[in-house]
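# quick one: sequence and predicted model below, then my questions.
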Amino acid sequence: MKAIVQNSELKGVVRAPPSKSYTHRAIVCALLSPGKTRISNPLFCEDTEASLRISKMMGARIVKQDELMITGPEQLLAPESDMDCRGSGTTLRIFTALSALTKGRCVLTGDQSLQARPMTALLQALGQLGVNASSIRGDGKPPVEVFGQGITGGAVRIRGDISSQYISGLLFACAQAENETRIEITTQLESQPYVEMTIEVMQQFGVNAEPSKEWNQILIPRRQNYVETHYEVPGDYSSAAFLMIAGALSGSIKVTGLKEKSRQGDSQIILLLKHMGISIDFAKGGYIVTRSDPKSFNIDVSNTPDLVPILAVLACQAKGQTRIFNASRLRFKESDRLSTTTTELKKMGARIDETKDGIIIEGPTRLHGAEIDSHNDHRIAMACTVAGLIAKGPTMIEGVECISKSYPEFIEHMQSLGADIELDQNSKEMRKRI
């Protein structure tokens, strides 16, 4: 399924989609709450649908309209069939931990991309907590099996530089452990804002966890009860970054639906854009972004890895050398994002090179249209769509249906701002998949 993107000038107002990360977390807490939870403004995309589907398998009753009404079971069920997480790494990691709270065998798997994701650190951590959990193929990757019998609690040691989703999963599950749990994080905690978001949502459902000042330890009191609530999902800075940088490069737009103050790590995009000389201001409920000449920059993305593909596009138009570093975890996403970002932007004429843990870009460069492979990676597809707006000649992006993983309305929103994007007939079915 292909999109053809032409050089375009953007103008108008667009509302950022709801946060995928917060939607996942609200669904999980609602599953763990025996009462009825109302979730307003949820994001419906392939990843969050995976969490909803598995929540149903584990006993949740779900009514899905514009909002979500979720009633959690008194006891999580161990499904008889495999729990297929499709391509959602968040679903896989969190529900692997939750499976320990069942009273039976759970098997979690996913698509080809997900079956390449590392799980060893999480499986070992569960083992330290008295849970029988393992990789079925013995390679530390999905499919995995968990024999649920509850969580003993106690001390557990885990790396913090592979995936923050491991720690989020442990936090959700260990709140219901038999004993107090102390998570000792043995390395620098990368993507710390995502763990902060997990604790924030848990607290709104009546459950607590206490991180140390240095974030090398988190204490979770035992036998806590999740309490039903009304939760409203905020807008998503990760997805909004694509809109903002599109405006910064090719027009003047306003992005609404975002809280000016947010725990989301990717809200750092605002300070970053200002640092790069981009005109961006918050006024009357939204961010106004105006086309600007960006300055080159060096950025540590250890807490904001999802921004890398679209930052690389912006860097192509910045004068001088831009260095993006501390992004080695991107090699284990839907694609090896350091490699795929470099490969696809080079096709468009970018002077870009991959490093061990990041990317170096020399700019500015006038990009030209090319035939692009999305590598079935939603962030690569969206970043190259934005690149196509400033390229000379048409940019043809294969596999744009993958965008429905996180932002199903992205193409439609871009078109509403004036982007010249033509979808082939099959690609028009993308939005119907959700």
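Arrived safely.
# CA atoms for contacts and neighbours, from now on please.
Noted.
# other SSEs contacting the helix or strand hosting R93?
When elements are assigned from DSSP states H and E, R93 belongs to helix 89-98. If contacts are counted by 3 or more Cα pairs under 8 Å, 6 or more residues apart in numbering; DSSP states H and E, helix 89-98 sits against helix 46-57, strand 105-109, helix 120-128, helix 164-174.
# including mean neighbour count and distance to A383, could the ones you listed go into CSV?
Formatted as CSV, the helices and strands packed on helix 89-98 follow (neighbours: other Cα atoms under 10 Å; distance: least, Cα to Cα, whole Å):
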stretch, mean neighbour count, distance to A383
helix 46-57, 22, 19
strand 105-109, 23, 28
helix 120-128, 21, 31
helix 164-174, 25, 24
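# so which of the ones you listed is nearest V289?
helix 46-57 (28.8 Å; Cα to Cα).
# take this one as well and set it beside the first:
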Amino acid sequence: MNLKLEKSIFQKQETVIKITGSKSESNRLLLLQALYPEIKIHNLSNSDDTVFMEKALSTNSDSIDVHHAGTAMRFLTAYFAVQENRTVSITGSQRMKERPIKILVDALNQLGANISYLENDGFPPLQIKGRVLTSSQVKIEAGVSSQYISALLLIGSKLENGLNLTLEGEITSIPYIKMTLQLLNQIGVETVFENNVIQIKPFEELKETELTVESDWSSASYFYSLIALSAIGTEVKLTFYKENSLQGDSVLAEIYKIFGVSTSFHENSISLKKIVDIDSSYRVKLNLVNAPDIAQTIAVTCFALDVSCHLSGLHTLKIKETDRLVALKTELEKLGAHVSISSESLELKATSIIKKDISIDTYNDHRMAMAFAPLSLKTDIVINDWEVVSKSYPTFWNDLKSIGINQFE
């Protein structure tokens, strides 16, 4: 299915958009809720990833399919490893079967888990025979995916002797690790993170606890981009957001000052406003190692504003829903961009050319669809497989329509 976006103008009056809860927070809390049923969750994400996670945690089936949900695959692998006397197999889409999970499986097996591969070594699908894990000491390579680390941390308090996790090498996406630890702290689990070692204390008793999920900052990034590409004075309000966020992508508020976008914090909401135009001679240079999910949005923003950029710290993008660096290069070059990539960076040279009526392939990647949508403020564009946004933001296209973006299937 293709969706054509005609060149549009963002409505200048203040518009209020309610964005679903963060799937990163939601999926962590769902796993904790499965371990500690006393937890009640508000503002849960309505994303596909969270729906698959919730379904998997509530089923008695011995066969689970998480489709494209990478977070669910990692977190559920750890969860079912500690479900005593239960055996399950976990599979996913063809792309999921190409996404490595060996580092996590090795770490869990070091703790005493019984996990084996059903097809190719190092990749899903997996067979997991749940058991009590009595070991507490484990080491893990820290530079590949923070989700491996968070998966271990989330079950750490349920291990008989807690968890003592040593992180080897450069640690990637530290904000996501801190998010996991802070959510554990909120339910009463004692944690220590010093140097490269994380300790999780055993924890059994929990009183009834209510937690509200903050809305997703990654989803907010597309509105930052839309405001950056709009006329001075254009404004939008997004709910539900906190000034002291657990999410690493909240760095958007600081980054988009470069593009002339101000962020005002209110009770449970933020207002984004275009206050100045960026000088096209400016060269954006950012290390996004702690917020790689917003790289696509920033790259498209720079291209649309005729601004050069160098984005680094992107090594984890190669093992996402697609190889996002290759996908970005391919689709931006269709539009007339000059792009070069390495294993962990993207370089884009400024150009005033933006081709019209280009079809953007999305590669089963929700962020490809949403990152390119703001270009509709500059040119007519076609988004292929547009429904892929349901993975993280099912109401995305309706929300764009509400601010004046013209769409035709």
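Great, that's in hand. Fair warning: this is a prediction, and the values are worked out from it, not measured in the lab.
# quick check: TM-score for this pair?
For these two chains in superposition, a TM-score of 0.92 is obtained (TM-score structural alignment, normalised by the length of structure 2); 396 aligned residues with a Cα RMSD of 1.7 Å.
# dump the helices and strands packed on helix 89-98 of structure 1 to CSV, plus distance to E412 of structure 1.
Conversion of the helices and strands packed on helix 89-98 of structure 1 to CSV gives the following (distance: least, Cα to Cα, whole Å):
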stretch, distance to E412 of structure 1
helix 46-57, 17
strand 105-109, 32
helix 120-128, 38
helix 164-174, 30
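# and the strands in the stretch 101-250 of structure 1?
105-109, 132-135, 144-147, 154-158, 181-185, 210-211, 217-220, 230-232 (DSSP state E, counting those that start in this stretch).
# which one, of those strands, ends up nearest to K261 of structure 1?
strand 230-232 (15.3 Å).
# mean per-residue distance, that closest one to structure 2?
Mean deviation of strand 230-232 of structure 1 from its aligned counterpart in structure 2 after superposition (mean Cα distance after the TM-score superposition for structure 1): 0.9 Å.
# what do we get in structure 2 for R61 of structure 1?
Alignment note: R61 of structure 1 maps to a gap in structure 2; criterion TM-score structural alignment.
# any idea how far S33 of structure 1 is from R61 of structure 1?
Separation of R61 of structure 1 from S33 of structure 1 (Cα to Cα, to the nearest Å) stands at 11 Å.
# in JSON lines: the strands of the stretch 101-250 of structure 1, plus distance to I299 of structure 1.
Formatted as JSON lines, those follow (distance: least, Cα to Cα, whole Å):
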{"stretch": "strand 105-109", "distance to I299 of structure 1": "35"}
{"stretch": "strand 132-135", "distance to I299 of structure 1": "36"}
{"stretch": "strand 144-147", "distance to I299 of structure 1": "36"}
{"stretch": "strand 154-158", "distance to I299 of structure 1": "26"}
{"stretch": "strand 181-185", "distance to I299 of structure 1": "24"}
{"stretch": "strand 210-211", "distance to I299 of structure 1": "26"}
{"stretch": "strand 217-220", "distance to I299 of structure 1": "26"}
{"stretch": "strand 230-232", "distance to I299 of structure 1": "32"}
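# which among the ones you listed is found nearest to R329 of structure 1?
Closest among these, using Cα to Cα: strand 154-158, at 15.8 Å.
# can you tell me what part of structure 2 that closest one aligns to?
Counting by TM-score structural alignment, strand 154-158 of structure 1 corresponds to 136-140 in structure 2.
# roughly how far out does the matching stretch sit from the chain middle?
Chain-centre distance of stretch 136-140 of structure 2: 25 Å, with Cα atoms, centre = their mean, to the nearest Å.
# list the buried residues of it.
Across stretch 136-140 of structure 2, burial judged by 16 or more other Cα atoms under 10 Å covers 136, 138-140.
# equivalent analysis for stretch 167-183 of structure 2, please.
For stretch 167-183 of structure 2, by 16+ other Cα under 10 Å, it's 167, 171-173, 175-183.
# list the contacts of the counterpart of G122 of structure 2 in structure 1.
Aligning on TM-score structural alignment places G122 of structure 2 opposite G140 in structure 1. Neighbouring residues of G140 of structure 1 by Cα atoms under 8 Å, 6 or more residues apart in numbering: 118-120, 134.
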